[in-house]
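could you work out the structure for the sequence below:
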Amino acid sequence: MARIDLKRALAEHQRALASVTQSSQKIENLIARIIQAFEAGGKVLWMGNGGSAADAQHMAAEMMVRYVKDRRPLPAIALNTDTSILTAHSNDYDFETVFSRQIEGLAQREDVVMALSTSGHSANVVRGMEAAMKKGCYCVVLTGQAESPLSRMAHCVFQVDSHETARIQEAHTFISHLICEGLDTHFA
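The predicted structure is shown next:
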């Protein structure tokens, strides 16, 4: 029977979350920026691949439905959830441009675009952020410790102190939940 090293996994998890704690002012500033976007009629557009796509979908749902407190729906879309768009675009064009195409069609200047990528190298997410920057959106990246194209191209970057995908994703969820708590406090 295989055994996992729980002590090592917990230590890596704690190190990743400690890097989130060190970003508390950045999280507060981002919450304020998202509130500003909503009050200006904007929305939050989320994107990611694989586990990060699931996290993007999760967070868009937390905003649209509710996190903990009852409040009005906050406009949020996970760009990776429409299978018809994903498959049609990937078939007719290219998977690398699947998010940039949606940003071109949906994003407005007052929007916040949230990119989740543990590696920071996902070509479709990079292209999506490039399109969001061109549109004048406020761009946010959640990624891992390594320098990457995404870590160098946004207004706000959260680089989790880890190289392990699972630990990075756990920290991304923590950051996103903290954002939702801040939005609940403001809008509930």
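
C-alpha from now on. contacts and neighbour counts both.
Will do.

buried set for the longest helix belonging to the chain?
Counting by DSSP state H, the longest helix found in the chain is helix 165-187. For helix 165-187, a neighbour-count test (16 or more other CA atoms under 10 Å) marks 165, 167-173, 175-176, 178-184 as buried.

now stretch 91-105
Residues of stretch 91-105 classed as buried by neighbour count (16+ other CA under 10 Å): 95, 96, 97, 98, 99, 100, 101, 102, 103.

now, which of these lie within helices?
98, 99, 100, 101, 102, 103.

residues contacting the last one?
If a contact means CA atoms under 8 Å, 6 or more residues apart in numbering, then residue 103 has 128, 131, 132 as its contacts.

export the residues you listed to TSV and tack on distance to residue 56?
Shown next, in TSV, are the contacts of residue 103 (distance: CA to CA, whole Å):
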residue	distance to residue 56
128	14
131	18
132	16
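
residue 42: which of the residues you listed is nearest?
residue 132 (13.3 Å; CA to CA).

the closest one and residue 45, how far apart?
10 Å (CA to CA, to the nearest Å).

any common contacting residues for the two?
107, 113.

quick one: which helix or strand includes residue 131?
helix 123-135 (DSSP states H and E).

quick one more, to check against the first:
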Amino acid sequence: MTPCDHAHLAELRNALADFEPCVDIADRWGRRLAAVLEGGGRLLAAGNGGSAAQAQHLTAELVGRYREDRPPYAGICLSAETSSLTAIVNDYPADELFARQVEAHGRPGDVLVLMSTSGRSPNVVQAARRGLAHGLQVWAFTGPLPNPLADVAGEALAVEAAYTATVQELHLVALHILCAGFDDALGVGADAERTVEVLR
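Down below sits the predicted model:
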């Protein structure tokens, strides 16, 4: 039965009890991503459904900004490439939906972030395989372990929760922690913080 009202919040609280390792992973990824993008690399991201929206959210934070102003960084959401998506699925097997784009846009050393609440989406798993074959760093946001995406990816952030909605909610938290770590590694907002300290 789908948890409603306060039961929904209880599911989130229960999942938060096991979320601490995910916090550390997300922060570490943000800091490593800063080095990749500062060095001229790029981030590719993809997912299906709600995870597609999360992937687009991540690239928007990089191309735009998270909290403080800073230069834009290269982030491409493969789920948002509608003409490419429809052309690929029209001419190739569905598993190639993201993998073909990874092969087109990815370069060795780039980061590929794949988001799947189940970790079982064939097109996402195939994208992970293609990314690794072409020298990309493959990071997976998934739900409970074990799952095929976590098995294939170079690294995984797995949220232990029974419901898709809870996994997605905590993926968003992890995404924001990644962005905060990214900005912190770049020194974004450091001058503003120093100014506040002086005024105090």
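
what is the burial count for residue 115 of the first structure?
As a burial measure, residue 115 of the first structure scores 28 neighbours (other CA atoms under 10 Å).

on the three-state scheme, it is what?
strand (DSSP: H, G, I helix; E, B strand; the rest coil).

residue contacts, it?
Here residue 115 of the first structure is in contact with 46, 47, 48, 125, 129, 139, 140, 141, 142 (CA under 8 Å, 6+ apart).

the second one: neighbour count?
Spelled out, it's residue 47 of the first structure. Other residues close to residue 47 of the first structure by other CA under 10 Å number 27.

and the residue lying closest to residue 134 of the second structure once chain neighbours are set aside, what helix or strand is that in?
Leaving aside its sequence neighbours, residue 134 of the second structure sits nearest to residue 108 (CA to CA, 6 or more residues apart in numbering; 6.2 Å). Using DSSP H and E, residue 108 of the second structure maps to neither a helix nor a strand.

so how far is residue 123 of the second structure from residue 108 of the second structure?
21 Å.

these two: who's more crowded?
Just comparing residue 108 of the second structure and residue 123: by other CA under 10 Å the higher neighbour count belongs to residue 123, 19 against 13.

give the contact list for the closest residue to that one other than its chain neighbours.
Distances taken as CA to CA, 6+ apart put residue 95 closest to residue 123 of the second structure, at 4.1 Å, once the chain neighbours are dropped. Counting by CA under 8 Å, 6+ apart, residue 95 of the second structure touches 122, 123, 124, 126.

filter the residues you listed down to just the buried residues.
So, by 16+ other CA under 10 Å, the buried ones in the contacts of residue 95 of the second structure are 123, 124, 126.

who's in contact with the first one?
By CA under 8 Å, 6+ apart, the residues touching residue 123 of the second structure are 94, 95, 96, 97, 98, 99.

could the buried ones among the contacts of residue 95 of the second structure go into TSV alongside distance to residue 23 of the second structure?
Shown next, in TSV, are those (distance: CA to CA, whole Å):
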residue	distance to residue 23 of the second structure
123	27
124	23
126	26
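
what's next to the longest helix of the first structure, contact-wise?
12-13, 16-17, 20, 27-28, 30-31, 35, 51-52, 55, 59, 62-63, 67-69, 71-72, 116, 118-119, 142-144, 160-162.

next, count neighbours for whichever residue in the first structure pairs up with residue 133 of the second structure.
Taking TM-score structural alignment, residue 133 of the second structure has residue 134 as its aligned residue in the first structure. Applying other CA under 10 Å, we find 12 residues neighbouring residue 134 of the first structure.

list the contacts of residue 198 of the second structure.
So residue 198 of the second structure contacts nothing (CA under 8 Å, 6+ apart).

any chance of the buried residues of stretch 91-105 of the first structure in a markdown table with distance to residue 156 of the first structure as columns?
Compiled in a markdown table, the buried residues of stretch 91-105 of the first structure are given as follows (distance: CA to CA, whole Å):
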| residue | distance to residue 156 of the first structure |
| --- | --- |
| 95 | 25 |
| 96 | 23 |
| 97 | 22 |
| 98 | 23 |
| 99 | 19 |
| 100 | 19 |
| 101 | 22 |
| 102 | 21 |
| 103 | 18 |
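
alright, that wraps it up for me.
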